[in-house]
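**Student:** Predicted coordinates and the sequence they were generated for:
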Amino acid sequence: MFHAGDIAFDTVTGDNVQVLEKIEVWGYISYKVFNPATGRVYKAIEEQLNMQGNLIQYDENYLRYVAMLSKIKNETAGGFLSSLSSGIIPLPHQLHVLNRAMKTNNIRYILADEVGLGKTIEAGMIIKELKARGLVQRVLVVCPTGLVTQWASEMQEKFHEKFNVILPSDYDTIRRLTDNDDVYGQYDQVISPMDSIKPIEKHAGWTYERVEKYNEERIYSIINSGWDLIIIDEAHRVAGSSGEVARHKLGLLLSQASPYLLLLSATPHNGKTEPFLRLVRLLDEEAFPNAKSIVKEQVAPYLIRTEKREAIDNNGNKLFKNRITNLVNLNWDERHTLQRELYEMVSSYVSKSYNKALRNKKKNMCLIFLLIIMQRMVTSSTTAVKQSLERRLNVLLTQSTHIGFLTEEDLDDLDIEDGVEEALEAISLNMNEEIEELQEIIAVAKQAEFQHPDIKVEKLIDILDGILSEDNGQKIIIFTEFVATQQYLLKLLVGKGYLVSFLNGSMAINERNEALKEFRNKSNVFISTDAGGEGLNLQFSNIIINYDLPWNPMKIEQRCGRADRIGQQRDVHIYNFIVGDTVENRVREVLEEKLDLILREMGVDKYSDVLDSEVAEYDFTEVYMSSIGKPKRVENNLYPIESEMKQQLENSKKYKDIIKEEKDLTKLVGKGSDFDVDAALRMMCAYYECWQGRDLHLIERIGINDEEIVKHLRTNILQDKISPLPSVRIKNFPNESGYFMLWELSISDDESGKRILPIFVNEDYVLRPMAGKRLMDVFLDANSVLTVGTVPNIREENYQKLEKLSMDFAYEAFVELKEKQTKLNQESYNKYMYALKLRMDAAEHIGIENIRRSRVEKLQIEKASIEADYKKGSQVYPDFRLMILMRLEA
């Protein structure tokens, strides 16, 4: 026979339930019961409720399961509102970003951490917090095409946030399937490639009307889609080299389309004030009226930045490993006579044509770009330059040349893979002469291919064999600028038995994903072009081979950043290949000498190699091209830019000071939890499975929002007063005899309003305030040795004593929890209402009437909902339930 308030065990559901009411009619007895695990109230007949208490078989696994479950609930209930949402444990610099971002209502920032510090994770943390506070619903991420997959996978895997990727090829399909022109309005969270939505001014064969229609469909439909938060990754690209560049127009439109804006860039300032001014004006046009406003005090409120040398882990230790750079200097010998002759012939062809093309630079930009490509290819591989020369010859023979549309600004932004086709079709300065010269060069190139493998191949094989002989599981990344070189190396290495994967900028997203998966799980060698390698996270490899060296040192730095990232466990070894007897090597040598001298004169740290140059953003293409064919003039060619280099270094020091953020990350060590959520979840599941008598299976990937995990976290364990109590003895632990309890204190239905308190009272009913936590740590320690049995339950009056002592102990926690909820509820409401006003203002500026009206109506519904939630959140519903009571033996 049960009474209201009693805890009973329902043999049908297998849960402890609380009796709410006894119902007796015509001799039939039933009970209305409440199941706290499901929140369900239902009727149960007397026979299904166990009068002897629950049927739990107490053992060590059960006790450890309950302890771990309680620990996880406590950890995920504290801190930021979004802490429930993922298993991410932020590093100090990432916690700093979240703290800074959420300090004000005006969330418009540049996240400017250096490469490899996890800006995507920081943005994800901000998304989760804004969503948890009800400030955003619709989120748009705009990024380079190569980063689309990374964004989608990291948001899903680390934050359990589903983002829909909309590619240009998807646009018409979505419109047809949804029968709606508002393509982007169909999804609340979207990732879109930057270059697929930027406005165009002209297109070959298109009328003005068609260009306008394209822009209206692709750009303005996304702009007018009512975003709450817009994130632009690699945002320095939308700064543009001038205010008229298409990417900058896109950035300007996006910046006006959302109240909240995050611009992500490791290099927001390249030493030139104008692009940086355009970038910060996207955040706040009024705050930055002109270049004079680009000062540290004005920029600081809008920019959050950590440098690699500042970054520390959650133990306060240096976050990054060492980087060891090796210059692999190669020299031609008698085996490479034709390769050397090929280099000299190509250099002569390039030098003559380049000097002529410069006389009408504006008209000949396509040809200039082609010549730059040819010169860079000839030191990359014989195959690469031969193929391009053959394609160029075919264009000339078929008279397929045409005036290109490349501008000098385009040349600054162009990846080496992007403009090759257009460059190959550049107008010739003297077609007959060029055809004759190309035929001679191609003939030598064909002979060179058969004379001996490229000069760099033999050394490459030696390095690969040496590395893999020490560790055959090693992962090695090879970078090249050219697809043709990539294919040459792929065929060569596969033929020699290496397991090789490859990636380049022309590959579709699904192909890219497969290549990365293959490298991680199977291949030893990964060959990537620069365009293909953009945005890669390859910290599971620590070997990078730069098979050819870009002329812009920043490109090399970006390559190294693929492996030199958070999570890298080893020192990063870099091998830079260069052919000794070339103009390129001579330029590099003289450049390093001059930079070393300049840096010493200016009191800057010693210049070690070109990769760490303070002028890494300076592109030395002009120096290289003007030195081709005239190696003795390299120093003369560098003289005119020495003063510019000095000025660049001065600018570098100034802008680094402008974007440098003063902070002490050591103060944040330990502020974020060091609790390993994933490991705890796996351990909890393992204890549960063992307690249930099932075979333990390996859990490779687990998340706090997984369906099975959610069931555990929603489980409310209650102690009945009938069943035998677990009896526990701890080996080699100096405890008193008494009672260990876990009590659940709650002030609301929300998980953040709950805490589980470990409490110990000795057998004389004296509370030991510190002992509860110490004992909890023992149960959580998998290495502790427990002996578990059972003893008879205690009398009701003893339960009342334990409850009184426990409630007195828990009162302080109740007050703290209540005050925190009140504060967070008010802050959340204030920020939501502020954001709602901004969103309403933004909605009023939507150009399409029906979309504007619909958007305003939705926001009004949201307003009513948040006001109701605020009212509910202001109420406190305290409850104090005993989860488990065990007898602790001395």
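**Tutor:** Here it is on my side, so go on.
**Student:** only C-alpha atoms for contact and neighbour calcs from this point on.
**Tutor:** Noted.
**Student:** Identify all contacting residues around the host helix or strand of residue 73.
**Tutor:** Assigned by DSSP states H and E, residue 73 belongs to helix 60-77. Helix 60-77 is contacted by residues 83-84, 673, 675, 677, 680-681, 683-685, 687-688, 690-691, 712-713, 751-756, 776, 779-780, 786-788 when judged by Cα atoms under 8 Å, 6 or more residues apart in numbering.
**Student:** Second structure follows, compare the two:
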Amino acid sequence: MDEALLNRHHLPYRLCVRCEKPTITGAPYCMRCGAGAHGSRSSAPGLSPEAPEPAIIPLIETPDGAPPISWEIPENLRHTALLKRQKLIPSDGFERRLASFLVSAPTADRIQLLSLGRIPIEPRPYQIDSAVSILESMRGSGILADEVGLGKTIEAGIVLKEMILRDTIRRVLILVPASLVFQWKQELEEKFDLVVTEPASPDTLVEAESDGIHLLSLARAKSTKVQEALLRIPWDLVLVDEAHALKNHLTQSHRFVFSLKRKYTVLLTATPVQNDLRELYNLINIVSPGFFRSIRWFRRKFMVDRFTVREPEQLRSACARVMVRHRRADTLIQLPPRKVNNLVVIPSEMESELFDLTMELARRTMSQLAGEGEHTALLLSILLKESTSSPQALLATLESAVLPRAVREKESLLLRRVIELGRQVKVTAKMRELVRHVMSDPEPIIVYTEYIETLRTLRNLLTEAGARVFVYSGQLRMREKADTLLAFRAQGGVLLSTEVGGQGLNLQHCHRMVNFDLPWNPMRLEQRIGRIHRFGQQEPVQITNITAAGTFEEVLMRVLLSKIRLFELVIGEIDSILAYLQDPVPLDQRIGRMILESPSMSVLTERMEQLAEEIQAAQRAFTEDQLISAKVLDLPAGTAPT
């Protein structure tokens, strides 16, 4: 087990005499090698070797006079179970699960979490601490204010799952930025096995009597009809992500959330203080009205001026009663660096013509269906992304007659030419470069694509080249997915994947990945990276992006993603940055509109640069707010709170 982790949580341990690895004091045998306890050298944090071992708190009370319950396991059964466990589960994963259990096990001063045995993920100990603090110390209402990238969504998910299992809540409202709606739904469904609904209309809430978990963007929730419906419902739990949007008590967002009928409230933000100390008061007043008595009392007690704290230690101590905050330095999470390689290939003349004609078809369709709304823009965005992924993916869509009949009839010549070119281009320059890149290094590698037809084509090409290929997609059943991942971990080779958020996609044994095509949502890219650049990764992570010169995908990589330095950001940071944008429209929709409405690549490049500058401004604002929050709320590194 991790000695630093045991010390951090003050868990007494001894060193096994055989393997010299830490194991919990009181355990009859080593959890790693199975050696017995006799003769082992003992140690415990804060205790001398001669000190007696602390008593183990009994989990089951026995009646007076009854014989004690024996937990002794026959040696042959213990040995068989240990061997089976070690074969099926990597030792580091088993140790993390054991540590999580020990940290979450009931003691004299903490509850036992029912949810940990019912979710397919392994929360870090500090995430469990956060959930326990909200549930127990803060009685279900508090602020999760960890630094960016530490998994506040996981902490909130544990709180939510635990309350549901204990039948504490039935009606839940989750409010998030529009750009995070899909990600929240995906995380709660896949990592916590929760059913999440996105109400189609205010009537949906009334008809369903509001029971269940309802997920909305804050912008939509504030609209007149939806707001009226939400304000009528007595919610058991209201959860708000990127809650710094509520910092100003004069805004509609703050007044709306404050007015909701609710038993429990959980806010998530990495920057609870931004421009003014009164913002901290406003957030805490939502979670616990009257906690600081009044704004006048708060100013007199804790404020020299808007930016300067009076009695900082007292303020931190008070905030700790309604706020959980971990710093990256506290969590001992140190990840290896990332290395990014952008490969730009030169497409053939036929490929370039196919791309140009697809762009022309999309723009003509857009002009003809200008009044059809977002559905048309979404359909055309898919066509454009498929054109830079593979001809096979593009043809699968065009040949399924997804375009409206009026467009197919009016643009029949252009459509026929696009289909003819797509059938002629069997292998693209990007595909050849991928095969070369994969075969140049025997180390395991993950290749991501958004489209199943592209995946099939790449599988055939790589197999013909002699690579060992595994396929992971939504078309596999749960058991098939698990078997695929186990085989890839054991045998190496190439994992072709269309899914980035699926259960169990923790692939830190692999440190190489390729983005064969680029999703327009930066958070999807971040999810891909997060599968391998996570706790347990030992090697520098190599990220390769393959784009074709002269395409909008190359402009997206060269101008937008490079300028905002997406591949250098901490996992989770892009979520907070995008929440700082003034435009509530999700970024991928803005990019799609930009591509469709730009008459030339030069115009598209100019518009992409403007968008990059907008995101850079949001980055600067977010960084400044992080520093302000740290100054107000964080003790110096290595200092324990009093």
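**Tutor:** Nice, thanks for sending it over. Here the structure is a predicted model, which is why all the values come from computation and not from measurement.
**Student:** hmm, back to that, C-terminal to the helix holding residue 73 of structure 1, which secondary structure element comes first?
**Tutor:** Where DSSP H and E defines the elements, the next helix or strand beyond helix 60-77 of structure 1 is helix 92-101.
**Student:** Superposed on structure 2, what's the mean shift for whichever helix or strand comes after that next one?
**Tutor:** Sequence-wise, the next helix or strand downstream of helix 92-101 of structure 1 (DSSP H and E) is strand 108-111. Its aligned residues in structure 2 lie a mean 5.4 Å from strand 108-111 of structure 1 after superposition (mean Cα distance after the TM-score superposition for structure 1).
**Student:** which residues sit against strand 108-111 of structure 1?
**Tutor:** 97, 101, 119, 259-266, 280, 283, 302-305.
**Student:** Just the buried ones from these?
**Tutor:** By neighbour count, with 16 or more other Cα atoms under 10 Å, those hold 97, 101, 119, 259-266, 280, 283, 302-305 as buried.
**Student:** Next one: residue 348 of structure 1 relative to residue 197 of structure 1, how far apart?
**Tutor:** Residue 348 of structure 1 sits 41 Å away from residue 197 of structure 1, going by Cα to Cα, to the nearest Å.
**Student:** quick one: which of those two has more around it?
**Tutor:** residue 197 (22 against 16; other Cα atoms under 10 Å).
**Student:** tell me the SS of residue 147 of structure 2?
**Tutor:** With DSSP: H, G, I helix; E, B strand; the rest coil as the basis, residue 147 of structure 2 sits in coil.
**Student:** correct me, but it touches residue 327?
**Tutor:** Yes. With contact defined as Cα atoms under 8 Å, residue 147 of structure 2 reaches residue 327; the gap is 5.4 Å.
**Student:** okay, those two: which has more neighbours?
**Tutor:** residue 147 (21 against 18).
**Student:** And that one, how far from residue 625 of structure 2?
**Tutor:** 11 Å.
**Student:** and what of residue 490 of structure 2?
**Tutor:** As judged by Cα to Cα, residue 490 of structure 2 and residue 625 of structure 2 stand 44 Å apart.
**Student:** between those two, who's got more neighbours?
**Tutor:** Using other Cα under 10 Å, the more surrounded residue of residue 490 of structure 2 and residue 625 is residue 625, with 19 against 10.
**Student:** For the more buried one, pull up the helix or strand it's in.
**Tutor:** Here residue 625 of structure 2 is assigned to helix 601-633, by DSSP H and E.
**Student:** I'd like to know which elements that helix is packed against.
**Tutor:** In terms of contacts (3 or more Cα pairs under 8 Å, 6 or more residues apart in numbering; DSSP states H and E), helix 601-633 of structure 2 is packed against helix 312-319, helix 552-555, helix 573-579, helix 587-597.
**Student:** tell me the angle the last one makes with helix 601-633.
**Tutor:** Per axes from the mean of the first three to the mean of the last three Cα atoms, to 10 degrees, the angle that helix 587-597 of structure 2 makes with helix 601-633 is 160 degrees.
**Student:** in helix 587-597 of structure 2, what's buried?
**Tutor:** 587-589, 591-596.
**Student:** That helix - contacts with which helices or strands?
**Tutor:** By 3+ Cα pairs under 8 Å, 6+ apart, helix 587-597 of structure 2 packs against helix 349-368, helix 374-389, helix 601-633.
**Student:** ok, now with 7 Å
**Tutor:** Helix 587-597 of structure 2 is packed against no helix or strand, with contacts defined by 3 or more Cα pairs under 7 Å, 6 or more residues apart in numbering; DSSP states H and E.
**Student:** Narrow the contacts of helix 60-77 of structure 1 to those in helices?
**Tutor:** Of the contacts of helix 60-77 of structure 1, the ones assigned to helices by DSSP state H are 677, 680-681, 683-685, 687-688, 690-691, 712-713, 776, 779-780.
**Student:** How far away from the center of its chain is the strand or helix carrying residue 867 of structure 1?
**Tutor:** Using DSSP H and E, residue 867 of structure 1 maps to helix 849-873. The chain centroid and the centroid of helix 849-873 of structure 1 are separated by 31 Å, computed with Cα atoms, centre = their mean, to the nearest Å.
**Student:** now do stretch 33-44 of structure 1
**Tutor:** For stretch 33-44 of structure 1, the distance to the chain centre is 42 Å (Cα atoms, centre = their mean).
**Student:** swap in stretch 232-251 of structure 1?
**Tutor:** Averaging C-alpha coordinates over stretch 232-251 of structure 1 and over its chain gives two centres that are 21 Å apart (Cα atoms, centre = their mean).
**Student:** Check stretch 588-602 of structure 1 too.
**Tutor:** Centroid separation for stretch 588-602 of structure 1 versus its chain: 36 Å, with Cα atoms, centre = their mean.
**Student:** Adding distance to residue 382 of structure 2, write the helices and strands packed on helix 601-633 of structure 2 out as TSV.
**Tutor:** Output for these, formatted as TSV (distance: least, Cα to Cα, whole Å):
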stretch	distance to residue 382 of structure 2
helix 312-319	47
helix 552-555	13
helix 573-579	22
helix 587-597	9
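**Student:** residues contacting the counterpart of residue 348 of structure 1 in structure 2?
**Tutor:** Alignment note (TM-score structural alignment): residue 348 of structure 1 maps to residue 360 of structure 2. For residue 360 of structure 2, the contact set (Cα atoms under 7 Å, 6 or more residues apart in numbering) is empty.
**Student:** ditto for the one 5 residues further on
**Tutor:** Applying Cα under 7 Å, 6+ apart, one finds that residue 365 of structure 2 lies in contact with residue 407.
**Student:** what's the closest non-adjacent residue to the counterpart of residue 434 of structure 1 in structure 2?
**Tutor:** Counting by TM-score structural alignment, residue 434 of structure 1 corresponds to residue 411 in structure 2. What sits nearest to residue 411 of structure 2 in space, not counting adjacent residues and going by Cα to Cα, 6 or more residues apart in numbering, is residue 361, at 7.7 Å.
**Student:** Thank you kindly, that will do.
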